[in-house]
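> Just the structure for this:
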Amino acid sequence: MEQQKKVAFYTLGCKLNFSETSTIARNFQDEGFERVDFEDVADIYVINTCSVTDNADKQFKQVVKKALKLNEKAFVAAVGCYAQLKPEELAAVDGVDLVLGATEKFKITDYIHDLSKNDMGEVHSCEIEEADFYVGSYSIGDRTRAFLKVQDGCDYKCTYCTIPLARGISRSDTMANVLQNAAEISKQGIKEIVLTGVNIGDYGKGEFGNKKHEHTFLELVQALDQVDGIERLRISSIEPNLLKNETIEFVAQSRTFVPHFHIPLQSGSNAILKKMKRRYMRELYTERVATIREVMPHACIGVDVIVGFPGETDEHFLETYHFLNELDISYLHVFTYSERDNTEAALMDGVVPNNVRAKRSKMLRGLSVKKRRAFYESQLGTTRTVLFEGENKEGYIYGLTENYVKVKTPWNPELVNTLHEVQLTHIDEDGGVRIAFVNVAV
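Modelled structure (predicted):
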């Protein structure tokens, strides 16, 4: 009897990629493959790529090397955004056997006929206009939380972004399918679902291959709140112009949605926002933060920001810095601008030197540390619900409160994947918040 073939996966990039890797992995398992950890010897290694940062491009080559070190005869396949944008480049990387684009990645097992190594990577990549159908996905078994994909692609034309080129037009899952997936996840004993997509606030568009919204994001949120068995729902990242006040107000009084929003800003300068072709000005962003604070004073608000965009002067950067410093937010994700082929921004004048980009990035990362600390301090003495993660990190178990405070307590395996009501007592040197248990379990 032929021995069962082993497959391992490595995911670069966003939560959406994690949900899609999980779905691809289930396809392999349905075909009789055994899934193993990436650190194990496998017959096939599948790398789900990202194109958002320079680093992700470089990481890909390191991951391929790592796979071949484990098994030099392994079959290596690349899928994901970078595979769609630059398939030939990936195919030329030493040791890569197969590169699949946006529409092909979910049919990967159809392309693997035998596992013999190729001299040059074989490419199957569609024209991105063909990526007009929707494949639902969710991650299970990888973490305490599950990532549930509800939307894919983007119709926005931000001048720095390659995502529309890598993922195609905005399109959504049907409401029935999202609710079915959510119910399936809850039956697996997973306590928290994170909604993901490229532009989830645009949910409902292209549900049936058209541009009309069959449902709104608010309707999706309201329906998910009714699904039995789900303890927590979290919205991953949503554009400020699509985060409507009705959604904020619904989250504030909902059964399962947690008080945590991640809202991309990208710049605190209206001049730069215009150059980026963002669909809002900073005034709208201020309004959104104020609305959240009004109905959920304890909410966690995360912000994406890009430094070093072409034409960003010291004045523009300081405008961003002061804007964020004064805004009642909880943490920042800072991205250093990097040029991307086939984007408008790559051709713009006013290129910011790399050393200046690095300096600005460091300043905002410092501000983020300060903001997170202030937010954690504001939560001390309060009672929150924690979902504990599954890892023993140097004798401690970590978890997240509903409003995204990272807490720690001495390792106890019985706490894994359980919810507990706790009081936040003090902040440790490593930034984790110590807790006292209020209830044994929720």
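> only C-alpha atoms for contact and neighbour calcs from this point on.
Will do.
> the helices in this protein, which residues?
15-30, 54-70, 81-85, 87-91, 108-111, 163-167, 175-187, 217-224, 245-253, 270-276, 282-295, 314-326, 354-379 (DSSP state H).
> From the rest of the structure, what touches the first one?
The contact list for helix 15-30 (CA atoms under 8 Å, 6 or more residues apart in numbering) reads 7, 9, 11, 34-35, 48, 80, 105-106, 108-109, 137-140, 142, 146-149, 196-198.
> Just the buried residues from these, in PyMOL please.
Remark: buried members of those, expressed as a PyMOL selection using 16 or more other CA atoms under 10 Å:
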select buried, resi 7+9+11+34+35+48+80+105+106+108+137+138+139+140+146+147+148+149+196+197+198
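> Tell me which entries of the contacts of helix 15-30 lie within strands.
The strands, defined by DSSP state E, take in 7, 9, 11, 34-35, 48, 80, 146-149, 196 from these.
> Report the two of the residues you listed separated the most.
Using CA to CA, the two most remote members of the ones in strands among the contacts of helix 15-30 are 34 and 196, lying 26.8 Å apart.
> Including distance to residue 125, could the ones in strands among the contacts of helix 15-30 go into a markdown table?
Putting the ones in strands among the contacts of helix 15-30 into a markdown table (distance: CA to CA, whole Å) gives the following:
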| residue | distance to residue 125 |
| --- | --- |
| 7 | 22 |
| 9 | 20 |
| 11 | 19 |
| 34 | 26 |
| 35 | 25 |
| 48 | 14 |
| 80 | 11 |
| 146 | 29 |
| 147 | 26 |
| 148 | 25 |
| 149 | 22 |
| 196 | 24 |
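> One more, please, to line up against the first structure:
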Amino acid sequence: MIDKTVFENKIAAYYTLGCKLNFAETSTIGKVLAEQGVRKARAGEKADICVVNTCSVTELADKKCRQAIRRISKQHPGAFIVVTGCYAQLKPEEVSHIEGVDLVLGAEQKLDILMYLDDLKKKEEGGAVIASQTKDIRTFSPSCSADDRTRHFLKVQDGCDYFCSYCTIPFARGRSRNGTIASMVEQAQEVARKGGKEIVLTGVNIGDFGKSTGETFIDLIRALDEVEGIVRYRISSIEPNLITDEAIDFVASSKRFAPHFHIPLQSGSDEVLKLMRRRYDTALFRHKIEKIKEIMPHTFIGVDVIVGTRGETDELFEEARSFIDSLDISQLHVFSYSERPGTQALKIAHSVDPKIKHARSQQLLDISDRKLHAFYDAHTGSQAEVLFEHTRKGGMMHGFTENYIKVEIPYDSSLVNETRRVTLTGWNEDRTALNCELVTNS
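This is a model prediction of the structure:
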């Protein structure tokens, strides 16, 4: 039985590192505490409870988590600090000994946080650890961000069965699992009732949706497309071998799914893809890009790439760079390979010098800049539907078109969370967005 008096007049601060899935889960944790009367801390306010949802995708991510925890401990002296997320699942004992940490919750426990917040008393020596082994992570906990963002992030899937050679995520999040389509539709309807206009489908491997319910990803997006009140959906990162031609055709003809894909490539070399234990080759990846562009030429396509993995020789990187440059894509998200304990990649002999990794990253970032600018230039002068966001910066506000072009316009509170038709008029001063003008009678 939860003692609600423990939470009376308490204030909580929430910190999220890493992916959109983490943001959705943190939002759900916040909602759970809010239902017990815990208020979210305002800017500059000292919190009684701090929840830190961590990432562990790279060694740098681990370092940033440690730094964040120490900083939060100083900012909120005396606060009860809970650390959860992938870093907490992978290295719970290490996390428990970071100064200020009182409780470490694993992947299976994070959304049951109330069960473990007993008296909120600071621990004298090291935080308590409550975490299941990876093989015992079974639960799918529904999550949907519900803060003040225009976009909502709906968790449709969790875990991964792929075990790529460089990745620790299957060890941090467990096997692939998901909720039912009916439950996803219900959550989308709730977002619409609260005035939400855009939903991003998130997960670890969302194309694998249906593993635990016997359903399919295409059935999921068909059902969500019928939810009234939602203006648009975006599909977050989806594996190239799991985005079927049927799904691409559906997005092209759907009422609400945006012409926007984020597809991890990781390497443009077939040999490196084999070393990574990826489940596709460059021929399949090219087919997916060409299929999308054939039926939706205006689609924004973001692509993840890792440089400097073990086994990536100069020749193989050049092969990858050339392949990537040849693709009709909009932007690259470039990551430098980070060695992770326990991964199979450590058995590959050839390692890449950090300076070479940096140089290779810069080459791909240059390609990304060129492709993104070309994509924006191609749409200058055209009209588009923009969903405007609440953020105000220097007297300007921003929004995104269906195909993920960022636009800028003088701030107008009446436009917040509204979809309006605009004409894209050209680059803003620092070339981070396109200026736009409202189309009258839109």
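> and residue 3 of structure 1, how many neighbours?
Here the number of neighbours of residue 3 of structure 1 (other CA atoms under 10 Å) works out to 6.
> Sorry, slip of the keys, the one I care about is residue 428 of structure 1.
With other CA under 10 Å as criterion, residue 428 of structure 1 counts 11.
> Return the residue of structure 1 aligned against residue 200 of structure 2.
Here residue 200 of structure 2 is matched to residue 194 in structure 1, going by TM-score structural alignment.
> Please tell me I have it right and its match contacts residue 233.
Yes. Between residue 194 of structure 1 and residue 233 a contact is recorded at 5.8 Å, counting by CA atoms under 8 Å.
> For those two, work out which one has more neighbours and name it.
Set side by side, residue 194 of structure 1 and residue 233 show more neighbours around residue 233, with 28 against 21, by other CA under 10 Å.
> Tell me how many other residues surround residue 214 of structure 1.
For residue 214 of structure 1, using other CA under 10 Å, the count is 16.
> ok, it - contacts?
Contacts of residue 214 of structure 1 by CA under 8 Å, 6+ apart are 204-207.
> and those as JSON lines, adding neighbour count and distance to residue 276 of structure 1?
Output for the contacts of residue 214 of structure 1, formatted as JSON lines (neighbours: other CA atoms under 10 Å; distance: CA to CA, whole Å):
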{"residue": "204", "neighbour count": "27", "distance to residue 276 of structure 1": "25"}
{"residue": "205", "neighbour count": "23", "distance to residue 276 of structure 1": "23"}
{"residue": "206", "neighbour count": "23", "distance to residue 276 of structure 1": "25"}
{"residue": "207", "neighbour count": "21", "distance to residue 276 of structure 1": "28"}
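> and residue 347 of structure 2, how many neighbours?
Close neighbours of residue 347 of structure 2, defined as other CA under 10 Å, add up to 10.
> State the distance from it to residue 59 of structure 2.
18 Å (CA to CA, to the nearest Å).
> Ok, residue 109 of structure 2 next?
Taken as CA to CA, the span from residue 109 of structure 2 to residue 59 of structure 2 is 24 Å.
> between the two, who's got more neighbours?
Taking residue 109 of structure 2 and residue 59 together and counting by other CA under 10 Å, residue 109 has the greater number of neighbours (21 against 15).
> Give me the aligned partner of the more buried one over in structure 1.
By TM-score structural alignment, residue 109 of structure 2 lines up with residue 104.
> what sits against that match?
Shown in contact with residue 104 of structure 1 (CA under 8 Å, 6+ apart): 124-126.
> Mind checking which of these are buried?
124-125.
> could the contacts of residue 104 of structure 1 go into JSON lines alongside distance to residue 399 of structure 1?
Converted to JSON lines, the contacts of residue 104 of structure 1 look like this (distance: CA to CA, whole Å):
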{"residue": "124", "distance to residue 399 of structure 1": "41"}
{"residue": "125", "distance to residue 399 of structure 1": "40"}
{"residue": "126", "distance to residue 399 of structure 1": "41"}
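> which residue in structure 1 lines up with residue 20 of structure 2?
Counting by TM-score structural alignment, residue 20 of structure 2 lines up with residue 15 in structure 1.
> Which positions in stretch 284-295 of structure 2 come out as buried?
285-286, 288-290, 292-293.
> Let me know the closest of those residues to residue 272 of structure 2.
Looking across the buried residues of stretch 284-295 of structure 2 and measuring by CA to CA, the closest to residue 272 of structure 2 is residue 285, at 14.2 Å.
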